[in-house]
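Asker: I need the structure of the sequence given here:
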Amino acid sequence: MNWYLDVLKKYVVFSGRARRQEYWMFALFHILAVVVLTVLDGVLGTNPLLTGLYTLAVLLPALGVCVRRLHDTGRSGWWLLISLVPLVGSIILLVFLVSEGKPEENQYGPNPKLVQAA
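Answerer: Sure thing, here's the model as predicted:
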């Protein structure tokens, strides 16, 4: 849960790097929240009010952590736009997001694994 809250604290931070664990833990809690809110919307008959408000509220933090994740792999945040290419783009982006980060310092900052360990 701390990973999720840390991403929310960095609300519009698009600089720096994010570890795989930070990105995927955020993604896990985000998906769980969307599922719970979708069920709640269905029960309350407010479909898609709660889910829509939540998704809108975490749009910028989600984009920020995705861009920072791409930075960790040595890629520009603009690579996020590759997901606009039908099917193939999403697969390529997924491969980038699951790739190991660069172990050395890159143009986006120091390795977050080493910074966190210190």
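
Asker: when you work out contacts or count neighbours from here on, use the C-alpha atoms and nothing else.
Answerer: OK.

Asker: tell me which other helices or strands the helix or strand residue 42 falls within touches.
Answerer: Using DSSP states H and E, residue 42 falls within helix 20-44. Applying 3 or more Cα pairs under 8 Å, 6 or more residues apart in numbering; DSSP states H and E, we find helix 20-44 packed against helix 2-9, helix 49-57, helix 59-72.

Asker: dump those to CSV, plus mean neighbour count and distance to residue 19.
Answerer: What follows is the helices and strands packed on helix 20-44, written out as CSV (neighbours: other Cα atoms under 10 Å; distance: least, Cα to Cα, whole Å):
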stretch, mean neighbour count, distance to residue 19
helix 2-9, 15, 10
helix 49-57, 15, 22
helix 59-72, 24, 6
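
Asker: one more, for comparison:
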Amino acid sequence: MEWMLLPLKRYAEFSGRSRRKEYWMFFLFSIILGLIASAIDTLLLGFSFENNGPVNSILSLALLVPSLAVSVRRLHDTGRSGWWLLLIFLVLIGWIMLLIFFVSDSDSHSNAYGSNPKMEQDIGDIFS
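Answerer: Have a look, this model is predicted:
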């Protein structure tokens, strides 16, 4: 659960690096929350499942900045600039390229965006 909430704690922090685990757990957390919000809109407020109701819309707006921030930090972790996120506007090719970037392993050493968070976590596990 900690990995799912970490991007919310780092709400608008676009600098630094984020591990794959942090990115994908937040992605899963967002999907689960979206399904719950859609269910609330459908069952309690009478909106159809295809249309966004108010709960789902508010959730989407609330998660927009942390989603962008964790995506930029994930790109930083692979040694790429956050500007690569603009590939999202290239409908199919851009999405495939971003998916490849997001599933790629971290740079094993420090890069221009900071030290490897995977190594910091492993060292922290040893001393705790």
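
Asker: closest to residue 96 of the first structure out of the helices and strands packed on helix 20-44 of the first structure?
Answerer: Closest approach to residue 96 of the first structure among these is made by helix 59-72 (6.9 Å; Cα to Cα).

Asker: mean deviation of the closest one from the second structure?
Answerer: Compared with the second structure after fitting, helix 59-72 of the first structure deviates on average by 0.4 Å (mean Cα distance after the TM-score superposition for the first structure).

Asker: equivalent range in the second structure for the helix or strand following that helix?
Answerer: Downstream of helix 59-72 of the first structure, the first helix or strand assigned by DSSP H and E is helix 88-98. On the second structure, the counterpart of helix 88-98 of the first structure by TM-score structural alignment is residues 93-103.

Asker: which residues sit against that stretch?
Answerer: Identification of contacts with stretch 93-103 of the second structure by Cα atoms under 8 Å, 6 or more residues apart in numbering yields 20, 23, 74-75, 78, 84-85, 87-88.

Asker: mind redoing it with 7 Å?
Answerer: Around stretch 93-103 of the second structure, the neighbours that count as contacts under Cα atoms under 7 Å, 6 or more residues apart in numbering are 20, 74-75, 87-88.

Asker: what residues of that stretch count as buried?
Answerer: Buried positions in stretch 93-103 of the second structure, judged by neighbour count with 16 or more other Cα atoms under 10 Å: 94-95, 98, 101-102.
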